[in-house]
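Peer 1: Sharing a sequence plus its predicted fold:
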Amino acid sequence: MTKNLILLGLPGAGKGTQADFIVKDYPNVHISTGDIFRANLTDNTELGQKARTYMDAGNLVPDEVTNAMVAERLSQADVKTAGFMLDGYPRNEAQAEFLDSYLKENGSSVSATLYFEVSDSLLRERLLGRGREDDTPEVIDNRLVVNKAANLPLVDYYQKAGVLHTINGGRELTEVYRDVKKVLDTL
């Protein structure tokens, strides 16, 4: 049976790095919502055109458009064969509920949600270390506050669903991945 994974964690928690490790050892298709958006915008799809109207106005793309893009990607053959690993989705409880409903309709479910927990001080250090122009201490602090407000309800949601696995993401990459493998090998 395919394993369907969700990666949760604040910016700098190491989701992308761990995703890179996971795809080397497991067949899961890594799906980043950023990649989905870029593909739809580049290909000028109907959903991409809808998203662009919101983005050009400086507004968030509504859940219904984001959900439709994710559902379209999850319907593709590679995902049905190998399972998925979602990074950056769901971003709120309404999206999580949509995902659960979509998967149930298609005879599937979320196998595990990996929540990478890292202290705020280490997150700040990692984000400042990236050297990106927009990563100022003030911007980073705001990004952490905004993302905590979005992430914590999802942590509760998946904990109640019985699929949450909290992983200490503040250690060496190989130690973190060892814990990820322990979870994935029990699914």
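Peer 2: Cool, got the structure. Numbers count the residues shown, from 1 in each chain.
Peer 1: going forward, measure contacts and count neighbours with C-alpha atoms only.
Peer 2: Fine.
Peer 1: Just give me the residue closest to the centre of the chain.
Peer 2: The centroid of the chain falls nearest to residue 87 when counting by CA atoms, centre = their mean (2.2 Å).
Peer 1: residue contacts, the closest residue to that one other than its chain neighbours?
Peer 2: Nearest residue to residue 87, sequence neighbours excluded (CA to CA, 6 or more residues apart in numbering): residue 32, at 4.9 Å. Residue 32 is in contact with 86, 87, 88, 89, counting by CA atoms under 8 Å, 6 or more residues apart in numbering.
Peer 1: Got another one to weigh against that:
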Amino acid sequence: MINIFLGAPGTGKGTVSYLLKKNCNYKHLSTGNIFRNITKRNTQIAKKVRDILKKGELVDDQLTFKVLLEDLEKYNLKKDNIILDGYPRNINQAEILLEYFNRHYKDLKISVINFKLPESVIIERLTNRLICPKCGKSYHKIFFELKPQKEWYCDDDGTKLIQREDDKIKSIKKRLEIYNKETKPLIKYFTNRDILINVDVNDSSEEVYKKVFEKCQN
């Protein structure tokens, strides 16, 4: 089963993905993490991506899909519960993905979970977010349940936490602008295909996790 997690930056997609992976053995594929670790891959596709990024150019939608597919094909798509976090980002990517599924997995169950959160809350969350640069796990300076056990260090691997450059206010507003222009149209796109489920995520991470888990099981 494929669960596509859709939502603006800071809506908690990564945190819920982590909990589903930890508690329910879901497989979590994050294109953000994949591209951040692309230097560690020794494949022709990874080499091509590195060459493009070195030139400061954008990776096109077809190549982005090929990068994702290298990880996706490691799993049994009909038996495993797989989360796609951060993909697709636009309608063209969605069409590439659904065309692949229709061609190779005609009876595959697909659901799209849309993480709904007001923009003001997103900005507050992101400006106080901390990230483990090694495993990608998210923490928060203010929310008690998301604070690390040891201040500024990852609970899982002990790596010192960082605030990402794109979690600063100017970058956040730019990211939200890009999301509204490129990714938000996917809400209508998936609604028209009757596979979109809206979830209000203005709640604690534990409550959001329970809501999303319930929707993924339906």
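Peer 2: Thanks, I have it. This structure is a prediction, so every number in the text was calculated from the model and none was measured.
Peer 1: tm score of chain vs chain?
Peer 2: Overall, the chain-to-chain superposition scores 0.88 on the TM-score scale (TM-score structural alignment, normalised by the length of the first structure); 184 aligned residues with a CA RMSD of 1.9 Å.
Peer 1: Can you tell me what the residue nearest to the centre of the first structure aligns to in the second structure?
Peer 2: Per TM-score structural alignment, the equivalent position to residue 87 of the first structure in the second structure is residue 85.
Peer 1: Pretty sure that match sits against residue 5.
Peer 2: Yes - counting by CA atoms under 8 Å, residue 85 of the second structure touches residue 5, with 5.2 Å between them.
Peer 1: matching residues in the second structure for the host helix or strand of residue 52 of the first structure?
Peer 2: Residue 52 of the first structure belongs to helix 46-56 when assigned by DSSP states H and E. Per the alignment by TM-score structural alignment, helix 46-56 of the first structure matches residues 44-54 in the second structure.
Peer 1: Same question for stretch 163-171 of the first structure.
Peer 2: Using TM-score structural alignment, stretch 163-171 of the first structure pairs with 195-203 in the second structure.
Peer 1: which outside residues touch the matching stretch?
Peer 2: Under CA under 8 Å, 6+ apart, the answer for stretch 195-203 of the second structure is 11-12, 110-118, 121, 187, 190, 208, 211-212, 215.
Peer 1: How much space separates the counterpart of the residue nearest to residue 87 of the first structure in the second structure from residue 114 of the second structure?
Peer 2: Matched across to the second structure, residue 32 of the first structure falls on residue 30, judged by TM-score structural alignment. The gap separating residue 30 of the second structure from residue 114 of the second structure is 16 Å, by CA to CA, to the nearest Å.
Peer 1: OK, contacts around residue 112 of the second structure?
Peer 2: Counting by CA under 8 Å, 6+ apart, residue 112 of the second structure touches 3, 4, 5, 6, 190, 195, 196, 197.
Peer 1: which of the residues you listed are buried?
Peer 2: Restricting these to buried positions leaves 3, 4, 5, 6, 190, 196, 197, with burial counted as 16 or more other CA atoms under 10 Å.
Peer 1: which residues of the second structure fall in helices?
Peer 2: 13-24, 31-36, 44-54, 61-72, 91-104, 119-127, 169-178, 185-192, 205-217 (DSSP state H).
Peer 1: Give me whichever of those is most buried.
Peer 2: Of all those, helix 13-24 carries the top mean neighbour count, a mean of 18, counting by mean count of other CA atoms under 10 Å.
Peer 1: So which other helices or strands are in contact with that helix?
Peer 2: strand 2-7, strand 27-30, strand 82-85, helix 205-217 (3 or more CA pairs under 8 Å, 6 or more residues apart in numbering; DSSP states H and E).
Peer 1: Any idea how far it is from the middle of the chain?
Peer 2: Computed by CA atoms, centre = their mean, to the nearest Å, the chain-centroid distance of helix 13-24 of the second structure equals 11 Å.
Peer 1: what sits against residue 167 of the second structure?
Peer 2: Residue 167 of the second structure touches 126, 127, 129, counting by CA under 8 Å, 6+ apart.
Peer 1: Against residue 50 of the first structure, how distant is the residue lying farthest from the centre of the first structure?
Peer 2: For the first structure, the residue at maximal distance from the C-alpha centroid (CA atoms, centre = their mean) is residue 57, at 24.7 Å. Distance of residue 57 of the first structure to residue 50 of the first structure, computed by CA to CA: 12 Å.
Peer 1: burial of residue 112 of the first structure, as a residue count?
Peer 2: By other CA atoms under 10 Å, the residues close to residue 112 of the first structure number 21.
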